[in-house]
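Visitor: Sequence first, predicted model second:
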Amino acid sequence: MNYLKLWVVRGYDVNNSQFRSGCAVLKKYFDYHAETGQEINDIISDNEIEFFSRYSEGQEGGTISFNCKDYFSSSHSGFNEFSVSRHSVRHFSAESIDYTTIKRVISLAGNAPSVCNRQGWQVTFITRKSLVDEVLLIQSGLNSTSESVKQLLVVTVNRGVFVSVTEWYQVFIDGGIFVQNLLYALHFHEIAAVALNWSKHYFLDKKLRKLIGLDPSEKVISVIAIGYPIEEFSVPRSKRKDVSEILKIID
């Protein structure tokens, strides 16, 4: 809340899509407590509620509810419908994904472009629940729903395919492109997923490497929780930036 208020104090653009989306999320939070008769005056004042309500006009916050059938209804549609239909899902059923399906997913994801077609990516598929739990404990970004996660994909890139110091960041570029294609491939095969950040201190990175037996040449890019979703679930709205905030045109 303080950062959103600071945004206004410092004179930044109050029509910015992400600022207004943040205000809309808080407005949804306030509305939920009001609807359920829960008092929150001890953590936020009426003036603050009015502040966030004012800047959230025209925006929707909170979550989107789905059932399985609706969520995957565009998984085989044209790219425009397909792309906007994918969301990060954090609630999974007990049903496991078989090896044959995962191989099909990886095969499709492997169409991702890479510098000079080097294709340095590797994927480790973890199915042992005790090991999944250990990896998630190290990653620490899915604590509230980790119990439902039964399977993980760990995406790495082999640094040995890059030949000079000027290609240092290509590990992350190629790895990031592959992760995006992998997420789309999972969605195409009607598998839910959430990509988890791996910006970790060296000692945590080393701990994961030892735990799952990674080669020293492999750089961890992302840990992806995967599974078939539960019948009814919600996902964050995750407002996308307006095109005007992304595109720069030079005539």
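Guide: Received the coordinates, thanks.
Visitor: From here on, just use CA atoms for contacts and neighbour counts.
Guide: OK.
Visitor: elements contacting the helix or strand containing Phe178?
Guide: Here Phe178 is covered by helix 170-188, with elements defined by DSSP states H and E. Counting contacts by 3 or more C-alpha pairs under 8 Å, 6 or more residues apart in numbering; DSSP states H and E, helix 170-188 is packed against helix 99-109, strand 121-126, strand 151-158, strand 192-196, strand 218-227.
Visitor: Would you indicate which residues of the helix or strand following the fourth one are buried?
Guide: This means strand 192-196. Next helix or strand after strand 192-196 toward the C-terminus (DSSP H and E): helix 202-212. For helix 202-212, the neighbour count (16 or more other C-alpha atoms under 10 Å) marks Asp205, Leu208, Arg209 as buried.
Visitor: second one coming, line it up with the first:
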Amino acid sequence: MSGRLEGKIAVCTAAGQGIGRAVAEAFLAEGATVYASDLDAKKLSGLDSLGTAHVSGLDVTDKAAVAAYLAGVETPDILFNCAGFVHHGTVLDCDEAAWDFSFDLNVKAMHRMIQGLLPRMLDHGGGSIINMSSAASSIKAAPNRYVYMASKAAVVGLTRSIAVDFVGRGIRCNAICPGTIESPSLDGRIAELGKSVGGAQKARAMFVERQPMGRIGTAAEIAHLAVYLGSDESAYTTGTTQLIDGGWSL
């Protein structure tokens, strides 16, 4: 631990597994006090053994639940919005329910968290908001990711809007845009794709083949970037879309 986030308070959603878990662990390792939430509270087990962590179950699509949760957290220096869902399919596979759920979880959940905490962050003198977007958004097209891409592009717009509106009041807001990352979510997509291409091993190879670096990224690599964006080292950085995709978008 180098203490890059020593004395800072961080609020992290979807911290039970994958990127969210890696970021929460990295924040703790760097000295932050972390309020970690997840839809499945059991997945947060063990975080409190790594540092000062307050863990709680939270459905970020439930407005009342979010309000109640935020009332119990300290004013953060860092808000990391990670909750999201990857819908598979084209416009022809996206019904009203899939569209509404994707935007509710991928975009509106961030709106709820930001709207609930931003006034306090402003009173506190500022802070860093980090939103999870994707290279598959307004940056890189991916097949069969219709509503996912639409919602993640919206996250980029949301991020830039927050950044420009509050740049003079101590608030920084940036989006992380990963490529293909090892995670339980990816495992699920590989298993599903494997049903149609001849097995999970072949499906995984297809994901690797599209990466110019010849490998899939790790959640820890995303966490390193999140630590930078949450720390004072990035004090001059706001409104950006931070690509971390192994060259996929080149």
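Guide: Done, it's in. Predicted model, so just to flag it, every value in this text is computed and none were measured.
Visitor: For the two chains, what TM-score is obtained?
Guide: Once superposed, the chains reach a TM-score of 0.25 (TM-score structural alignment, normalised by the length of structure 2), with 111 aligned residues with a C-alpha RMSD of 6.3 Å.
Visitor: quick one, the helix holding Phe178 of structure 1 and helix 99-109 angle?
Guide: Interaxial angle of helix 170-188 of structure 1 relative to helix 99-109 (axes from the mean of the first three to the mean of the last three C-alpha atoms, to 10 degrees): 130 degrees.
Visitor: Can you give me the buried ones in helix 170-188 of structure 1?
Guide: Quick answer for helix 170-188 of structure 1 (16+ other C-alpha under 10 Å): 170-172, 174-176, 178-179, 181-188.
Visitor: In structure 2, where's the longest strand?
Guide: Ranked by residue count under DSSP state E, the longest strand found in structure 2 is strand 171-178.
Visitor: Counting by contacts, list what the next helix or strand along the chain from that strand packs against.
Guide: Moving toward the C-terminus from strand 171-178 of structure 2, the next helix or strand (DSSP H and E) is helix 184-197. Here helix 184-197 of structure 2 touches helix 200-209, going by 3+ C-alpha pairs under 8 Å, 6+ apart.
Visitor: got the angle for the helix it packs on vs helix 184-197?
Guide: Computed by the same axes, to 10 degrees, the angle separating helix 200-209 of structure 2 from helix 184-197 equals 110 degrees.
Visitor: Does anything pack onto helix 200-209 of structure 2? Which helices or strands?
Guide: When contacts are defined as 3+ C-alpha pairs under 8 Å, 6+ apart, helix 200-209 of structure 2 packs onto helix 184-197.
Visitor: The helix it packs on: which residues count as buried?
Guide: For helix 184-197 of structure 2, burial by neighbour count (16+ other C-alpha under 10 Å) applies to Leu186, Arg189, Ile190, Leu193, Gly194.
Visitor: farthest pair in those?
Guide: Greatest spatial distance in those: Leu186 and Gly194, 11.9 Å, computed using C-alpha to C-alpha.
Visitor: between the helix holding Phe178 of structure 1 and strand 192-196, how many degrees?
Guide: Helix 170-188 of structure 1 runs at 160 degrees relative to strand 192-196, counting by the same axes, to 10 degrees.
Visitor: ok, which stretches of the stretch 1-150 of structure 1 are strands?
Guide: In the stretch 1-150 of structure 1, the segments counted as strands under DSSP state E, counting those that start in this stretch are 63-67, 121-126.
Visitor: Tell me the buried residues in the shortest one?
Guide: Residues of strand 63-67 of structure 1 classed as buried: Phe66 (neighbour count, 16+ other C-alpha under 10 Å).
Visitor: Tell me which other helices or strands that strand touches.
Guide: Using 3+ C-alpha pairs under 8 Å, 6+ apart: strand 63-67 of structure 1 touches strand 232-236.
Visitor: Only the buried residues of the strand it packs on, if you could.
Guide: Buried residues in strand 232-236 of structure 1, defined by neighbour count with 16+ other C-alpha under 10 Å: Phe233, Ser234.
Visitor: Run through the neighbouring helices and strands of it.
Guide: Under the contact criterion of 3+ C-alpha pairs under 8 Å, 6+ apart, strand 232-236 of structure 1 touches strand 63-67.
Visitor: redo that, cut-off 10 Å
Guide: With contacts taken as 3 or more C-alpha pairs under 10 Å, 6 or more residues apart in numbering; DSSP states H and E, strand 232-236 of structure 1 sits against strand 63-67, helix 68-71.
Visitor: got TSV for these, with distance to Val123 of structure 1 too?
Guide: Listed next are those as TSV, based on distance: least, C-alpha to C-alpha, whole Å:
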stretch	distance to Val123 of structure 1
strand 63-67	29
helix 68-71	26
